[in-house]
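S.K.: Sequence below, structure please.
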Amino acid sequence: MVRNIEFNDIQGLIVRGYSELPASCFLLLNITDVAKARQWLGVISEEITDGISKPTQRAVQVAFTYTGIKKLGMDEASLRSFAREFKEGMTADHRKRVLGDLGESDTIKWQWGGPANEEVHIMLMLYYSLDKNLEDDCAIQVSKLDGVRLIQRLDSNLSIFQKRKEHFGFQDGISQPLIKGFSKQGDPRFMVEPGEFILGYQNEYHKLPDSPWVSGDGIPYNLLPLLKDGSNNYDFGKNGTYMVFRQISQDVLKFWKFMEDATCEGGSDEEKRVRLASKMMGRWPSGAPLVKCPERDNPALGQDNSFEFYHADRDGFKCPIGSHVRRSNPRNSKGPTPEESDLINKRHKILRRGRPYGTYIESFDPAEIVAHPEVAKDRGLHFICFNTSLSRQFEFIQDTWINSSKFQGLYNDPDPISGNPLGRCKSETGTFTIQAEPVRERIKDVPAFTKVIGGSYFFMPGIKAVKYLASIR
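M.R.: You can find the predicted model right below:
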């Protein structure tokens, strides 16, 4: 058991997803007056919800871009201690191919966070139990902004969704890492070291992850711990983490129209549409894993996450090898042995805290979706995840698993749900292979059903580190 995790200094969203606070909004802020912004930040730092609290009414979190931290006045030597990916930012040109931000997802087309948009410095994250509370308090928070200006407000409300389903109609948020020191129950083989998600603690390499630091001059007493390297520098990163935030738009009509066209044999058949979509996802709409129920949905297994691939479905006859579930979490299927695969997998985990946005259309029928009065409105996912190594965790998953067209022996198959064919296939469509005997089935001309319309890399500091940023002079 991991001891001495400082939950009182860790921002609470890292510890829990606030499912009991379904109404939320994320305020994108730009610093206009540094001195006033620090004063405002000092006030906000007293409102931040920590990892011990279990709020039932309201939670407040705050995160910063690299330019935001720089703007607040951190010295150049200290700024260099941040991860290269964080300093370069999500929109660096060479990162487009890694993340799949090409074509309709090109950063130049983004609504926020892109090179053509106003610079985001801070994200204020607000969570509430009721919509009314959100609207009332959000208005108060905006009125209190001083030295910072609101660029954009991003809203989400879990209460309008059926049992945490995402817009394509599938149960979401089932598979999350079990973290040592966080999770009281779970198979010890699958418990992940906290240093994969929080700086200052041992990671899966049995080392402390690289952490940003600040020089020892002028540090207010007891705000930051000294580094253990014998220097006079302080650990700014302790109890903090890197946060990925991407606004992903989902084309629900395009998704289900493709399923209809790909399965149409003289008429519309919802069962066939749902079956193909489930093959692509790797789970049925209820969340039931195909590995355990390959022929039909079983809602009783909707929350089941206790399955593996190596022994149960090595060849992908139940759950296709290229499905979203197998790519985003290969479990023990990567080899050369199941045990080695489990170890590899634990070194490429992310902690997800995303939320859907937009109106939910509860239908798998393209005709019904077209007729919906709000079909033209944007809807999708505010993808949020935490990791201590952007390159080894989030970017590795995106590049090597999600967008790879040659994942585990495939040829022209990016992730059919969230991949971008333009990355590896170099065309606007890819292929999805359904393994079967005696002959596999190949679904061709699979387009991208999602596009990224905004995003940024953030650093979510420990609460003491937030207070340090407010104290810089």
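
S.K.: CA atoms for contacts and neighbours, from now on please.
M.R.: OK.

S.K.: all helices for the stretch 351-473 of the chain, in order.
M.R.: Using DSSP state H, counting those that start in this stretch, the helices of the stretch 351-473 of the chain run over 366-371, 396, 421-424, 463-471.

S.K.: Make JSON lines out of those and add mean neighbour count and distance to residue 312.
M.R.: Formatted as JSON lines, the helices of the stretch 351-473 of the chain follow (neighbours: other Cα atoms under 10 Å; distance: least, Cα to Cα, whole Å):
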{"stretch": "helix 366-371", "mean neighbour count": "15", "distance to residue 312": "34"}
{"stretch": "helix 396", "mean neighbour count": "18", "distance to residue 312": "26"}
{"stretch": "helix 421-424", "mean neighbour count": "23", "distance to residue 312": "29"}
{"stretch": "helix 463-471", "mean neighbour count": "22", "distance to residue 312": "44"}
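
S.K.: between those, which gets nearest to residue 449?
M.R.: helix 421-424 (10.5 Å; Cα to Cα).

S.K.: for comparison, sequence B:
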Amino acid sequence: MTEEPLLPDGDIQGDVLAGFRKDHARYLFYRLEAVAAAKASLAALLPRISPLADVAAFNEAFRRARSRRGEPAGAMTAVWINVAFSRTGLAALAGEPDVDAFADSAFKAGMRKQSRSLGDAEDTAAPGHPNRWLFGGGRPVDAVVTIAADDPRVLSATHEYVDALLTARPGGWTLVHDQPCATRREQPGHEHFGFRDGISQPAPRGRLSSGALISPRYLDPDDPRAEAFARPGSPLVWPGEFVLGLPRQSPARVGEPAPAWRTGPSWAVNGSFLVIRRLSQDVDAFRRFCRESAAALAMPGVSSERLAALLVGRWPSGAPISRSPEADDPALGRDDFAANDFGFASAWRTHATGPARLRGDVPLPRGVSRTDGFPWPEADTDAVRCPTAAHIRKINPRDEASDVGGAIDNLRRTILRRGLPFGPSYDSDPAAERGLLFACYQASIVDQFAKLTNSWVQRPAVPRGRPPGHDLLLGQGEGLFATLLDAEARPHTVSASPSWVTPTGGEYFFTPSITAIRNVLAAPVRPAPERPGD
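M.R.: Sure, this is the predicted structure:
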């Protein structure tokens, strides 16, 4: 196997490859008002920006403590800060020529100009139209600061420090929107529709400066999937799919790299594109749709709960319908490995030997069983168990060939999802606003987020259109539908014009390296040289 690259973990910002993994966060969106002052306050913030080395080391120590003790180590807490910039922010701090050097057309256009292709409302009076967004759209932003912490009191104190630093005279920045987020106390790890979220993530390849792999390996080396997966269901992906300047994923073979992206100014190396979408969720509308649609379907055994699971591809516990098609299985949903160990076809021998075999010398995460005793599914190429329009199948075809190529090429569409829910639970305050602050990192917005959203979510025939359907969980616009198959493979159509997920803010950002912030973005403005005779 090809040796994995040494990651510049002191230079890459920590949320990109490691993830902050905190229960509490605030996203602060700023408008740049004065360049010289903005650079000075950014230079003052620089020592507090959290590098990958620190975040990854903490996450690994926490994982080991939790595996060893069976409970989180309560004394282990941290607070992290990262910063990213929109196209306009980079233009002000680094200059238009440097921004023009980026090849990513989506980033240079900005989310507002691309909102129609994302399916966002065209009617200026509609709630999801960009003119009505809380940030981005009609309220442009130049930067976002992400603060995450274990303790909400520490988060609040850090938020006050950062905001004062950036906005106090002569800070140079104006706060446009402050978005607090937190895991749901009544259902940790679940989004507001009630489904467990964040189970499936790609596993970046690469080694840290400590010598450790950034993605710990749990599969037995003798298992044929050990070359392709770090843990059951989490495919290994070369880090250049998320960070500029590092080796990318080969579309020909899982374990082989491809040349790095070279698609920006020289200082863009070790940076990553960040997409943020603020998505409001109407829980009552979603539940009502599922009740009414299930009652209208001539499909045996489909309750409102099962219809919701078919649209998501998982039951509320996180149990995949591919492994538990008839009813939720909370024990399966709680097991992170078993809940993610499945495919839709049979590539990479995913279904050849049953559940993945695990190493005996590595401590397992809490709740994971060393022996997966849950029912193992057959290949679902006909989409009888999991519809092709199901959310998890639409945005992650796994081992299934898609419109862009074979199953291995799907790895080049993967994104590292971050973000947290916001707002109170539906049961505590039905009238309040709630939703998800979606965030993801990638090396190409065009080939990753935009491909998933503009094409796979919004079009019924891709990534695979047999039977056709849109992603009704995220899809926007009129005339959306999903095709479900009963046990006899007879088609049943669910039609919708979803109003239960509404974009209320968003922008495309670039998360630069710490070196780029120090030497370019926070560097003092140089006065123009005097001309002879001045």
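
S.K.: Quantify their similarity with the TM-score.
M.R.: After superposition, the two chains reach a TM-score of 0.85 (TM-score structural alignment, normalised by the length of structure 1), with 424 aligned residues with a Cα RMSD of 2.1 Å.

S.K.: before we move on, back to that, I'd like to know which of the helices of the stretch 351-473 of structure 1 is closest to residue 16 of structure 1.
M.R.: The nearest among the helices of the stretch 351-473 of structure 1, by Cα to Cα, is helix 463-471 at 16.0 Å.

S.K.: Tell me the gap between the helix of greatest length in structure 2 and the middle of its chain.
M.R.: Longest helix of structure 2, by residue count under DSSP state H: helix 52-69. Centre-to-centre, helix 52-69 of structure 2 and its host chain are 21 Å apart (Cα atoms, centre = their mean, to the nearest Å).

S.K.: again with stretch 312-320 of structure 2
M.R.: Using Cα atoms, centre = their mean, the offset of stretch 312-320 of structure 2 from its chain centre is 18 Å.

S.K.: cool, and stretch 106-115 of structure 1?
M.R.: 18 Å.

S.K.: How about stretch 292-311 of structure 2?
M.R.: Counting by Cα atoms, centre = their mean, stretch 292-311 of structure 2 comes out at 28 Å from the chain centroid.

S.K.: Quote the end-to-end distance of that stretch.
M.R.: 14 Å (Cα to Cα, to the nearest Å).

S.K.: And for the equivalent of residue 271 of structure 2 over in structure 1, the neighbour number?
M.R.: In structure 1, residue 271 of structure 2 lines up with residue 240, judged by TM-score structural alignment. Residue 240 of structure 1: 29 surrounding residues under other Cα atoms under 10 Å.

S.K.: do residue 427 of structure 2 as well
M.R.: Neighbours of residue 427 of structure 2 (other Cα under 10 Å): 9.

S.K.: now it: how far from residue 500 of structure 2?
M.R.: 17 Å.

S.K.: Equivalent analysis for residue 483 of structure 2, please.
M.R.: 19 Å.

S.K.: that older thread, out of the helices of the stretch 351-473 of structure 1, which comes closest to residue 76 of structure 1?
M.R.: That would be, of the helices of the stretch 351-473 of structure 1 and by Cα to Cα, helix 463-471, which comes in at 14.2 Å.

S.K.: and residue 153 of structure 1, which of the three is it?
M.R.: Three-state call for residue 153 of structure 1 (DSSP: H, G, I helix; E, B strand; the rest coil): strand.

S.K.: hang on, the earlier thing: want to try a markdown table for the helices of the stretch 351-473 of structure 1, with distance to residue 443 of structure 1 as columns?
M.R.: Below are the helices of the stretch 351-473 of structure 1 laid out as a markdown table (distance: least, Cα to Cα, whole Å):
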| stretch | distance to residue 443 of structure 1 |
| --- | --- |
| helix 366-371 | 19 |
| helix 396 | 26 |
| helix 421-424 | 14 |
| helix 463-471 | 49 |
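
S.K.: before we move on, back to that, which helices and strands does the longest helix of structure 2 pack with?
M.R.: helix 14-17 (3 or more Cα pairs under 8 Å, 6 or more residues apart in numbering; DSSP states H and E).

S.K.: whereabouts in structure 1 does the helix it packs on align?
M.R.: Going by TM-score structural alignment: helix 14-17 of structure 2 matches residues 12-15.

S.K.: Return the mean post-superposition distance for stretch 136-144 of structure 1 against structure 2.
M.R.: For stretch 136-144 of structure 1, the mean deviation from structure 2 after alignment is 2.0 Å (mean Cα distance after the TM-score superposition for structure 1).

S.K.: counterpart of that stretch in structure 2, which residues?
M.R.: Taking TM-score structural alignment, stretch 136-144 of structure 1 hits residues 157-165 over in structure 2.

S.K.: got a list of contacts for the matching stretch?
M.R.: The contact list for stretch 157-165 of structure 2 (Cα atoms under 8 Å, 6 or more residues apart in numbering) reads 26, 41, 44-45, 147, 171, 175.

S.K.: Now do the strands in the stretch 401-534 of structure 2.
M.R.: Secondary structure of the stretch 401-534 of structure 2 (DSSP state E, counting those that start in this stretch): strands at 416-422, 435-442, 480-485, 491-496, 501-511.

S.K.: Could you dump those into TSV with distance to residue 196 of structure 2 and mean neighbour count added?
M.R.: As requested, the strands of the stretch 401-534 of structure 2 are arranged in TSV below (distance: least, Cα to Cα, whole Å; neighbours: other Cα atoms under 10 Å):
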stretch	distance to residue 196 of structure 2	mean neighbour count
strand 416-422	12	24
strand 435-442	13	23
strand 480-485	22	22
strand 491-496	23	16
strand 501-511	17	25
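
S.K.: With residue 82 of structure 2 as the reference, name the closest of those strands.
M.R.: That would be, of the strands of the stretch 401-534 of structure 2 and by Cα to Cα, strand 501-511, which comes in at 8.1 Å.

S.K.: show me what contacts the residue mapped onto residue 485 of structure 2 from structure 1?
M.R.: In structure 1, the residue paired with residue 485 of structure 2 according to TM-score structural alignment is residue 435. Contacts for residue 435 of structure 1 were tallied using Cα under 8 Å, 6+ apart; they are 315-317, 320-321, 441.

S.K.: Any idea how many residues pack against the aligned residue in structure 1 for residue 95 of structure 2?
M.R.: In structure 1, residue 95 of structure 2 lines up with residue 75, judged by TM-score structural alignment. By other Cα under 10 Å, the residues close to residue 75 of structure 1 number 14.
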